[in-house]
Structures are given as structure tokens and as C-alpha cells.
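>>> Starting from these lines, generate the structure:
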Amino acid sequence: MAQRVNEVMTPVPVAVSPDTTLVTVSDLMRRHGIGDVLVVHEGRLRGLVTDRDIVVRAVAVQKDVGDTTVGDICSTNMVTVAPEEDADEAVRLMRRHAVRRLPVVDGDRPIGMVSIGDLAVQRDERSALADISAEPPNT
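Predicted coordinates:
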């Protein structure tokens, strides 16, 4: 029996408003052991910021991370998936769009996040990616 996205996703993803500074969001990532945070305004998904976005779109171009906000650098052209979708559809979307994570949305309201690691665990809990994904984060 195929699993649904809501069975493999991480519920209640970490989310911030667009005016959150990069310093603040970086600290949230560190404390939660994650590499991505949703950008939400009035309960609606507006973007996604990753640790890579912070490095490439801010640090590498010498932006002031204390003054730069996630709204300034986040990705707004996102691929999302609905919670009732088959997990295989999430895999297809990740492959087609070359992304490692998908916000799970109910309409335009975020309810979770599904990552390549979540799907690796779901498909083969003995795979190397599943093992790595199950390890506690480096802090």
C-alpha cells in the first residue's frame, strides 16, 4: 500500500515572517538542526530559505546578515505538494525540479515539509541516505 505525503512528512515546520533577519533564521536552523525554514506571511506560504541560500545569496556577496531579511533572499518560486498526494508523487516532483525538499501545503497554508531524507527512510530504511537522515544534527 502506497504511503501518503502526510505519513512521511515532518509536521509543523519551522516558519518565520519575511522581515526576519538572516542572523535570527540562521540561529533557528542551528537550534533545530535543520537546513531550511519556511517564509510565511499571514499564515500563507511566501517562500523558502535554506542554509545554502544564506551562503550563496548573502554571505558570498558580502551582504550584512544582521540587516538582510529572509524576504530579501528566499526562493519564492517553490514546488509544493499536498498532504494527500502519494509519496511517489513527491519523489517525481523532486526529480523533475531537482529539489531536495518540498513544502507540504493545504491550499497555500504550510502544514509540513517532506525531504529527500524522509522519503529515503520511507522507501528503504537501510539505505545510506536513510542512515544519514536518521542521525542527530551536527551542532
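>>> switch to C-alpha atoms for all contacts and neighbour counts from now on
Will do.
>>> residues contacting residue 124?
By Cα atoms under 8 Å, 6 or more residues apart in numbering, residue 124 lies in contact with residue 130.
>>> That one and residue 96: what is the separation?
For residue 124, the distance to residue 96 (Cα to Cα, to the nearest Å) stands at 21 Å.
>>> Please apply the same query to residue 90.
10 Å.
>>> same check, this time on residue 51
The separation that residue 51 has from residue 96, given Cα to Cα, amounts to 22 Å.
>>> more crowded one of those two?
residue 51 (17 against 9; other Cα atoms under 10 Å).
>>> got the contact list for the more buried one?
The contact partners of residue 51, by Cα under 8 Å, 6+ apart, come to 26, 29, 35, 36.
>>> Sequence B follows; please return its structure for comparison with A:
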Amino acid sequence: MKVRDLMRSIPRHTTAGESLASAGRTMAEAGVGVLPVIDADRRVVAVITDRDVCCAVARENRRPGELRVGEVASMPPWVCEPGDDLSSALATMRVHGVRRLPVVDAFDRLEGLLSLDEVVLSSHLLAGDRMGAPVHTEVIETLQSILRPSTALIGAPALANQVGAAT
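Have a look, this model is predicted:
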């Protein structure tokens, strides 16, 4: 199966000069958690997630209207192309710990978005594909890799208990 079979065409996007308030509003209105960041030629230069927005506002202690997407967006963006095998895109997600990949053409121009959520929801299509079983295994491995807690968080419950006991 190819990326083009499961990608969402013409996703919402933003630019580096937009405010976080504007990007957050776009995500909320579209019901998405990520926006590709494009330049004037529609080339994908970064991505910004709803988590990026929340963390930046908390970290910077500034209003979302004062912060620009380009200040907090993740660069370089990990991308795939429509003709890539789904297995290759899943490997990129797994290695870089991301759930969504902008889909670009040969000139890095935005064509769509591939979401791990869409892959999971389309599992009935994968079952009919002769590569269905290996792809199912890759989906599970990708989810496990992304959902694995970071080493910084592993001690967090114990620390939280200590903090709670001290009060």
C-alpha cells in the first residue's frame, strides 16, 4: 500500500509568520492536532502541533497572539511522498517519534498529510492488502515506539508521590 492511498489531501496549513493564536484557532476549527508550516512556494519548512502551542505559551509566558509559529515550530519536518510505501512512512514515524507526516511532492510542496490515526482506522483496508500482516505489525511497533514514555518521565510518578508526601 502506498502513502497516497491513506493520506488526507489538501490539509490545513500555516506559515512561520502567523501567530500561535491563529494556528491554534485553525487547528481547533479543523479538528486537527498538527499543521504543516509552508513558505511562499508551498514548500513544507516545519510542522507545529497543538502540544507545541501549549508548551510554548507556558514556557514563554507570553500571549499566543504575541508568539509566531516560526518561533516554536519543529524543524526540520519529517516528510514522505505519495508514492512511498506505507512501511517506509511508518518507519519514519517510528524512528522520529511522530504520529503525522506531511506528504510532499519532489519539490517539497505540500500535497497532503499522513496520520497514524488514519492508518489505524483504515486497518480493514490493510487486511485485504497482501502486505496486511506486516503492516499491522509495523503499526503496532510504531505505536509502541511513540507511546513509550521518555526516560525523563519514568521517575515522575515516584517524584510526584514524594512531593505530595512533603505537604
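>>> What would you report as the TM-score here?
Once superposed, the chains reach a TM-score of 0.83 (TM-score structural alignment, normalised by the length of the first structure), with 125 aligned residues with a Cα RMSD of 1.8 Å.
>>> circling back to that earlier point, in the contacts of residue 51 of the first structure, which residue is surrounded by the most others?
Greatest neighbour count in the contacts of residue 51 of the first structure, by other Cα under 10 Å, goes to residue 36: 22 neighbours.
>>> What residue in the second structure is paired with it?
Under the alignment (TM-score structural alignment), residue 36 of the first structure pairs with residue 34 in the second structure.
>>> Look up the closest residue to its match, ignoring the ones flanking it.
What sits nearest to residue 34 of the second structure in space, not counting adjacent residues and going by Cα to Cα, 6 or more residues apart in numbering, is residue 49, at 4.2 Å.
>>> what's the answer for residue 78 of the first structure, then?
Residue 78 of the first structure sits nearest to residue 47 (Cα to Cα, 6+ apart), 7.0 Å away.
>>> Whichever helix or strand that neighbour is part of against the second structure, how far on average?
Applying DSSP states H and E as the criterion places residue 47 of the first structure in strand 44-50. Taken over the aligned residues, the distance from strand 44-50 of the first structure to the second structure averages 0.7 Å (mean Cα distance after the TM-score superposition for the first structure).
>>> Now do the buried residues in that strand.
Using 16 or more other Cα atoms under 10 Å as the test for burial, strand 44-50 of the first structure gives 45, 46, 47, 48, 49, 50.
>>> What helices and strands are in contact with that strand?
strand 36-41, helix 70-73, strand 109-115 (3 or more Cα pairs under 8 Å, 6 or more residues apart in numbering; DSSP states H and E).
>>> Which of those sits closest to residue 79 of the first structure?
Distance to residue 79 of the first structure, taken as Cα to Cα, is lowest for strand 109-115 among those, at 11.5 Å.
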